[in-house]
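S.K.: one predicted model, sequence on top.
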Amino acid sequence: MSSFVPSTNLDTSNSIVPNDGFFPDIELDDVRKRTGLSDVFTNDRIVAATQDAIMEVNAVLADWVDDQDAATLADVPAKSYGETSEKTHWYLTAVCHRVRSMMVETTRDYDSTKSGRDRADALEATSDRWMQSSNEAVARLMGRKRTTVDLI
């Protein structure tokens, strides 16, 4: 009797995705912890999504950064919770939740049955929710009021 045991040889090292100097670098372990991404997703794939998320969030925050009298996000006055400032917390949340949205959005089931379409629709709603959470974190980082608008 023989058996086949698949091996993925995943790289589980804690890679660090460098940032622009103002915002903190992002650790993959932190991304996985904040988003619940399992080792089904390779580090290479998460690094690529994290780089995209960093660039997108940084672009949204560019004007806000220009208005700050600080060299780094850690230097921007903010309340601290433990060792993390409120601003850093919201930034990491914005990036990590955007990563999760991208990962969910690009992970589709190839099943074309009705149940497969239903799962894909559920994933799309989940992806939208993670993106909404990312956008809310950006707004909180910039000190904007939180507003919800529904189209009728």
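M.R.: On my side now, so go ahead.
S.K.: only C-alpha atoms for contact and neighbour calcs from this point on.
M.R.: Fine.
S.K.: so what's the residue nearest the centre of the chain up against?
M.R.: Most central in the chain under CA atoms, centre = their mean is Cys96, positioned 2.0 Å from the mean C-alpha point. By CA atoms under 8 Å, 6 or more residues apart in numbering, the residues touching Cys96 are Val31, Arg34, Thr35, Thr50, Ala53, Ser134.
S.K.: where along the protein do the helices fall?
M.R.: Taking DSSP state H, the helices of the chain run over residues 28-35, 43-66, 86-106, 114-141.
S.K.: put this next to the previous one:
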Amino acid sequence: MGFVANGNTTPSQIIIKSDPFYPSIDLDHIRKIVRIDGVVTNDRLKQVIIEEVIDVNRLLISLQTQVEKLSDLSKTMIDDLPDTDYLYLSAVANGLAAKINENYRNYDSSNTGVKKAEQAECTVDDYRRNKQWAIQQLKGENHTVVELI
């Protein structure tokens, strides 16, 4: 277990698996790419990852009728992994980052804490947008959807 006061962590080796259709999520890897330190415990992080996996899987459920595994939709391989694995990880990681930033920004109630919260608002919105874009790419949809009224 990491020393929480300075935010250090030790490897947890926790892998979150869902339906075999989707790739597994490595808690340590997602902690690194989203830059979440030890202030967020492994148990809390695992819970939020599971919530995001459930949400992303629900949004992508229609793809299960098209292929056997999500990676079967891949058009290219990047660093020996299907591009769909990266997009799936991006969707989960960006949803996770939005939730973590939203939940942990209010612990500092000083003026700097309030300013950081206001700055994080854009970051939370950016994370949500990036999650949506990754999901749309996996579905083969454009980023912009325009509807005439």
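M.R.: The structure has been received and is ready for your questions. These numbers were taken from a predicted model, which means no experiment stands behind them.
S.K.: let's have the helices of the first structure in JSON lines, adding distance to Ala78 of the first structure.
M.R.: Below are these laid out as JSON lines (distance: least, CA to CA, whole Å):
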{"stretch": "helix 28-35", "distance to Ala78 of the first structure": "21"}
{"stretch": "helix 43-66", "distance to Ala78 of the first structure": "14"}
{"stretch": "helix 86-106", "distance to Ala78 of the first structure": "6"}
{"stretch": "helix 114-141", "distance to Ala78 of the first structure": "10"}
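S.K.: centre of the chain to stretch 21-28 of the first structure, how far?
M.R.: Taking CA atoms, centre = their mean, to the nearest Å, one finds the center of stretch 21-28 of the first structure at 12 Å from the center of the full chain.
S.K.: quick one: end-to-end distance for it.
M.R.: 18 Å (CA to CA, to the nearest Å).
S.K.: what residues of it count as buried?
M.R.: Residues Phe23, Pro24, Ile26, Glu27, Leu28 are the ones in stretch 21-28 of the first structure that count as buried (16 or more other CA atoms under 10 Å).
S.K.: tell me how many other residues surround the nearest residue in space to the fourth one that is not next to it in sequence.
M.R.: The reference is to Glu27 of the first structure. Excluding its sequence neighbours, the residue lying closest to Glu27 of the first structure (CA to CA, 6 or more residues apart in numbering) is Ile16, at 4.5 Å. Neighbour count of Ile16 of the first structure, defined by other CA atoms under 10 Å: 14.
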